[in-house]
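sequence isn't available, so here's the structure alone:
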């Protein structure tokens, strides 16, 4: 039986992504790994890591097995050779080209899923290209409405807003946004995670979920009417809940996922307890996309010491979601 083809992007060339990708390839993961990046970048990363890796030009053909330390490559050339720890805006076009190939390849059926290593958003913006992140890029490329979720073995957290300044969050939490996000999360918990009746805990925006309007009225004026309307459609929604107590063990038993209102409201909890096992995934895309839950770690780039655990977890989750989709819909 042919192995699942996973596209893997290397992210920021000057970051730890290329080294993580090489270490992923050194594992016996049962997948046809296709690195979308510069072949020479991988060769240099392998030398820094002290890993002997066989790089094979990808011709798109299926394979039934993969030996550890072998990696197929879809070559996308760098504009300038990387200097570890020093992102170069000249390579912004290279990074975006790797993401475009991964997305377009998934849409065309060349890859079953894409797994992404971390990139440096500031370097792309320094090149004069407006860019806010992987999630937003893939959403535009696929013409899809999406939601960012981070998942560990113990906890799943989706975000109503992603890379917004905190001052812009209250105005962004609208009935239209909340309705769209909750419908996507509910549908993907059913479709991707196989949960028949998902239970979603919705965090309030304000301390103590507004405390009856004394600490803010967003819960009363915006959130509660949306949650009540969606409950009327059959969704199982808890909240709005105070964020400071929503993650205690007694609460966790009552939900399958959490919807946080902004990026740092819930992610510190997740990352503090399972940083090396947490995976970033994009809900709502017409293909599977998973990623590491950390940044480019420029201080570690070039040392060969970066921990590949999150990238390995992302690849394993991608394989699990592909297998679950095949069980539901056929290969």
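Good, I have the coordinates. Remember, it's a predicted structure, so these values are computed and weren't measured experimentally.

okay, CA-based contacts and neighbour counts for the rest of this
Noted.

mind listing what's buried in stretch 28-37?
29, 30, 31, 32, 33, 34, 35, 36, 37 (16 or more other C-alpha atoms under 10 Å).

do stretch 133-145 as well
Buried-residue list, stretch 133-145, by 16+ other C-alpha under 10 Å: 133, 134, 135, 136, 137, 138, 139, 142, 145.

the third one and residue 284 touch, don't they?
Put plainly, it is residue 135. No: using C-alpha atoms under 8 Å, residue 135 is not in contact with residue 284, being 10.4 Å away.

shared neighbours of those two, anything?
Residues touching both residue 135 and residue 284 (C-alpha atoms under 8 Å, 6 or more residues apart in numbering): 146, 147.

which stretches of this structure form strands?
5-9, 32-37, 54-57, 70-75, 113-116, 147-151, 156-159, 199-203, 236-241, 257-260, 279-283, 288-291 (DSSP state E).

if we can go back for a sec, want to throw the buried residues of stretch 133-145 into TSV with distance to residue 97?
Shown next, in TSV, are the buried residues of stretch 133-145 (distance: C-alpha to C-alpha, whole Å):
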residue	distance to residue 97
133	14
134	12
135	15
136	15
137	11
138	12
139	15
142	15
145	22
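
for comparison:
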């Protein structure tokens, strides 16, 4: 069988912050899910990956070998339960477990930048990003607070457009629930100011286009209100009446299947797709970060996947952070990383 062009290219997994659980969850994923990880490779630093392999070695076993490759396509020829690594020259080595450091931020950012460039140039099929630490990024002098913003900047520079001309949104998804955010990493006060009709309308557009490709049909989109009870007819705030409802009306006029605004405390339950409870909607549009992420993460971070919508590339990530408190102990769960690889393959078609 001939693979689609995107499937024939390899998927890059960035090592994440080397002081956190990213490298060891990557090692576990290659150990425990070799078929899923076939055709994937790690972008990172050799000693960091060797340390991660040692951290997850079980009693009586030998550490997973690291197979250094020079080109992404070589990942397909690496035997199962090896760690195919494309090392970047000059990356700082492993930082102490659980410590915020500039060097860890530098290494994490450089890996993401390399993978983004490779994806934009068509040299890899997709990228899966292990968690980075935002304080370490800041110490490294990176001007962006996280993966989403860093990738947006890389894509905009590649296309020769401004950041405003490359709008992106964060989607968090698992088998039961998807949610897309109007705003991402900013203070709650600033997030409230970001709830504008153009922002909501743009989020609906990006969500509709992305999920139409994934589902093969127009997605059923529910929109959460901003205020308790979705404003209760203006008693608890007028954003639903003056901002959110007009954006919904504009989207519906363009043929999108959009409903709301609904009370934020119940709409996620209505959208949840569980055994015996088919969800009413394919996705919920949330007005700010915690409104949308708490419901998905409450269902379990093990299967949650972060997807960046609006980019001219496929990027997924596990639904957890660096977990400095358990880093290096070999107990971190790799399920979310494995789910992120699955999701990347689904998005590639």
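It's in. The shown structure was predicted, so the numbers you read here are calculated from the model rather than taken from an experiment.

ok, which of the strands of the first structure comes nearest residue 216 of the first structure?
strand 236-241 (12.7 Å; C-alpha to C-alpha).

and the closest one, how far from the second structure on average?
On superposition with the second structure, the mean distance recorded for strand 236-241 of the first structure (mean C-alpha distance after the TM-score superposition for the first structure) is 0.6 Å.

in the second structure, what residues pair with that strand?
Per TM-score structural alignment, the counterpart of strand 236-241 of the first structure in the second structure is residues 257-262.

mind listing what's buried in the matching stretch?
So for stretch 257-262 of the second structure, counting by 16+ other C-alpha under 10 Å, buried means 257, 258, 259, 260, 261, 262.

which residues sit against that stretch?
Where contact means C-alpha under 8 Å, 6+ apart, the residues beyond stretch 257-262 of the second structure that reach it are 218-225, 229-230, 240, 244-245, 248, 251-252.

and of those, the nearest to residue 291 of the second structure?
The closest of the contacts of stretch 257-262 of the second structure, once distances to residue 291 of the second structure are taken by C-alpha to C-alpha, is residue 224, at 8.9 Å.

quick check: the residue of the first structure most remote from its centre vs residue 56 of the first structure, distance?
Residue farthest from the centre of the first structure, counting by C-alpha atoms, centre = their mean, is residue 214 at 36.0 Å. Remark: distance between residue 214 of the first structure and residue 56 of the first structure (C-alpha to C-alpha, to the nearest Å) = 62 Å.

and if you look at residue 38 of the first structure?
For residue 38 of the first structure, the distance to residue 56 of the first structure - C-alpha to C-alpha - is 12 Å.

compare those two (neighbour count), which wins?
residue 38 (21 against 14; other C-alpha atoms under 10 Å).

how about the more buried one, what's its match in the second structure?
Residue 38 of the first structure maps onto residue 45 in the second structure, by TM-score structural alignment.

tell me the contacts of the nearest residue to its match once chain neighbours are set aside?
Excluding its sequence neighbours, the residue lying closest to residue 45 of the second structure (C-alpha to C-alpha, 6 or more residues apart in numbering) is residue 87, at 5.2 Å. Neighbouring residues of residue 87 of the second structure by C-alpha under 8 Å, 6+ apart: 43, 44, 45, 46, 68, 69, 70.

re the thing from before, surely the match of residue 38 of the first structure and residue 83 touch.
No: look at residue 45 of the second structure against residue 83 with C-alpha under 8 Å: they stay out of range, at 11.7 Å.

re earlier: which one in the second structure is aligned with the residue farthest from the centre of the first structure?
Looks like residue 214 of the first structure aligns to residue 235 there (TM-score structural alignment).

quick one, what contacts that match?
Residue 235 of the second structure neighbours (C-alpha under 8 Å, 6+ apart): none.

what residue of the first structure matches up with residue 340 of the second structure?
So residue 340 of the second structure corresponds to residue 314, using TM-score structural alignment.

still on that earlier bit, can you redo the buried residues of stretch 257-262 of the second structure as JSON lines with distance to residue 56 of the second structure?
Output for these, formatted as JSON lines (distance: C-alpha to C-alpha, whole Å):
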{"residue": "257", "distance to residue 56 of the second structure": "46"}
{"residue": "258", "distance to residue 56 of the second structure": "46"}
{"residue": "259", "distance to residue 56 of the second structure": "46"}
{"residue": "260", "distance to residue 56 of the second structure": "47"}
{"residue": "261", "distance to residue 56 of the second structure": "46"}
{"residue": "262", "distance to residue 56 of the second structure": "45"}
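
centroid residue for the second structure?
Central residue of the second structure (C-alpha atoms, centre = their mean): residue 306, at 2.8 Å.

what do we get in the first structure for that one?
So, by TM-score structural alignment, residue 306 of the second structure is matched to residue 280.

and the nearest residue to its match once chain neighbours are set aside, what is it in contact with?
With C-alpha to C-alpha, 6+ apart as the criterion, residue 280 of the first structure has its nearest non-adjacent residue at 4.4 Å, and that residue is residue 150. Contacts here follow C-alpha under 8 Å, 6+ apart; on that basis residue 150 of the first structure touches 156, 157, 158, 267, 278, 279, 280, 281, 293.

hang on, isn't the fifth one packed against residue 151?
Yes: using C-alpha under 8 Å, residue 278 of the first structure is in contact with residue 151, at 5.4 Å.
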